[in-house]
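Participant: okay, sequence plus prediction incoming.
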Amino acid sequence: MRRSHPSVERVEAALAAAGTPVEVVWFDEGAHTAVAAATALDCPVGAIANSLVFTLDGEPVLVMTSGAHRVDTAFLGKRIGGRLKRADADTVKAATGQVIGGVAPVGHPAPLRTWVDTALAAFPVIWAAAGHAHTVFPTTFDDLVRLTGGTVTAVTLD
């Protein structure tokens, strides 16, 4: 039986429209963290592409970071030219149509300016949330950059 959720359907539609239809993987248990997703997938935590919403001088933006990193907001804000702050749950939902823990890199009401962590390039397959905390989909670094229109950058000094 195929599982479904409106946010996941929007992600699947966005991926298909971009020429990248994929099979979304559903977890029986939620994978709200990179560690939980990596454990469920039996992959390195660094191969989990966290979709994190911040505000850059008040504008919602997306940072795709390796699950092995925490975004250094001072470092990245200086690098991209503004004040970067973690978005609250209401801002995340309004900007993406998805809730924290399941935010996908695509399928949002409108495109978000996006930055993609250079560390994700080290993995041949990376896993991103598919619009719900119980879902992920496989992709590659190059496809993630293409799908999001993201700018590749380091997100931390480490």
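Facilitator: Right, received. Where do you want to start? Residues are numbered from 1 along each chain as shown.
Participant: rest of the way, CA atoms for contacts and neighbours
Facilitator: Will do.
Participant: with residue 80 as the reference, measure out to residue 99.
Facilitator: 25 Å (C-alpha to C-alpha, to the nearest Å).
Participant: same drill for the two, tell me which one is more crowded.
Facilitator: residue 99 (19 against 13; other C-alpha atoms under 10 Å).
Participant: thinking that one is in contact with residue 132, fair?
Facilitator: Yes. Counting by C-alpha atoms under 8 Å, residue 99 does reach residue 132; the two are 7.3 Å apart.
Participant: all helices of the protein, in order?
Facilitator: With DSSP state H, the ranges of helices along the chain come out as 6-17, 34-41, 73-80, 89-96, 141-148.
Participant: would you list the ones you listed in CSV and tack on distance to residue 127?
Facilitator: Below are those laid out as CSV (distance: least, C-alpha to C-alpha, whole Å):
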stretch, distance to residue 127
helix 6-17, 14
helix 34-41, 9
helix 73-80, 23
helix 89-96, 18
helix 141-148, 10
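Participant: which among those helices is found nearest to residue 65?
Facilitator: Closest to residue 65 of the helices of the chain is helix 34-41 (C-alpha to C-alpha; 10.2 Å).
Participant: identify all contacting residues around the closest one.
Facilitator: With contacts defined as C-alpha atoms under 8 Å, 6 or more residues apart in numbering, helix 34-41 is touched by 27, 31, 44-45, 47-50, 67-68.
Participant: comparison target, given below:
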Amino acid sequence: MCGSELTALPDGVQRVAAALQEKGHPHGPRMLDNSARTAQEAADALGIAVGQIAKSIIFRRKSDDAAVLVVTSGDRRVDEKKVEAHVGKVGRADADFVKSRTGFSIGGVSPVAHATPPVTLIDQDLLRFDVVWAAAGHPNGVFPLHPSDLQRLTGAPVVDVVQASAPQASGAGAA
């Protein structure tokens, strides 16, 4: 025992760990030594391809001010028009909106354990991987899963919501 087991996990990571355990997910959160606020930082820290990062992008639905969570590959850019085809008009979400609706800060938005359940879409491009890593409620927290587990954990549909060829993030939030 090195003592690190005694260090309490941040509140957001504890919420994610509890949600994962409650839903029978076999892998709990893991804290990285360095920040994983961006998909590239997370991929570098884990030694994996940036596409294997399941980044969480939050939008603000205009009709009812609901949070819209889009989970996509770290190497893809969200196409807002495709998102709007599924959920209606959306706009950018600022840091305060993200924190108040999800309970997480940008850079640590998990696909599970939100303060207020969001409207969620999972991008089909994540299915190209056997294992992806998602944020676990803190910029240093991540957890592994099979892309199909995202659908089981969130109840969200798997759809096409990314631009045809341009990699990178859009919206607010990241892996």
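Facilitator: Everything's here; your move. Every value quoted in this text rests on a predicted model; they were computed, and no experiment measured them.
Participant: sorry, back to before: overlap of the contact sets of residue 99 and residue 132 of structure 1?
Facilitator: Contacts common to residue 99 of structure 1 and residue 132, judged by C-alpha under 8 Å, 6+ apart, are absent.
Participant: what segments of structure 2 are strands?
Facilitator: Under the criterion DSSP state E, structure 2 carries strands at the ranges 30-31, 53-61, 67-73, 90-92, 119-123, 132-135, 141-145, 158-159.
Participant: mind putting these into a markdown table with distance to residue 82 of structure 2?
Facilitator: Output for these, formatted as a markdown table (distance: least, C-alpha to C-alpha, whole Å):
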| stretch | distance to residue 82 of structure 2 |
| --- | --- |
| strand 30-31 | 32 |
| strand 53-61 | 13 |
| strand 67-73 | 11 |
| strand 90-92 | 11 |
| strand 119-123 | 11 |
| strand 132-135 | 22 |
| strand 141-145 | 25 |
| strand 158-159 | 9 |
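Participant: could you dump these to TSV with distance to residue 19 of structure 2 and mean neighbour count?
Facilitator: Below are the strands of structure 2 laid out as TSV (distance: least, C-alpha to C-alpha, whole Å; neighbours: other C-alpha atoms under 10 Å):
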stretch	distance to residue 19 of structure 2	mean neighbour count
strand 30-31	14	18
strand 53-61	17	29
strand 67-73	17	28
strand 90-92	27	18
strand 119-123	16	23
strand 132-135	13	30
strand 141-145	12	24
strand 158-159	21	17
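Participant: out of those strands, the one nearest residue 23 of structure 2 is which?
Facilitator: Here strand 141-145 is closest among the strands of structure 2 (C-alpha to C-alpha), at 12.7 Å.
Participant: now that closest one against helix 11-22, angle please.
Facilitator: For strand 141-145 of structure 2 against helix 11-22, the angle by axes from the mean of the first three to the mean of the last three C-alpha atoms, to 10 degrees is 20 degrees.
Participant: how far off strand 53-61 does strand 141-145 of structure 2 point, in degrees?
Facilitator: Using the same axes, to 10 degrees: strand 141-145 of structure 2 against strand 53-61 is 110 degrees.
Participant: so which residue is smack in the middle of structure 2?
Facilitator: In structure 2, the C-alpha nearest the mean C-alpha coordinate belongs to residue 56, at 2.9 Å (C-alpha atoms, centre = their mean).
Participant: so who does the equivalent of it over in structure 1 touch?
Facilitator: Using TM-score structural alignment, the partner of residue 56 of structure 2 in structure 1 is residue 51. Shown in contact with residue 51 of structure 1 (C-alpha under 8 Å, 6+ apart): 62-65, 103-105, 128-129.
Participant: what residues in structure 1 pair up with stretch 120-129 of structure 2?
Facilitator: Mapping stretch 120-129 of structure 2 onto structure 1 (TM-score structural alignment) gives residues 114-123.
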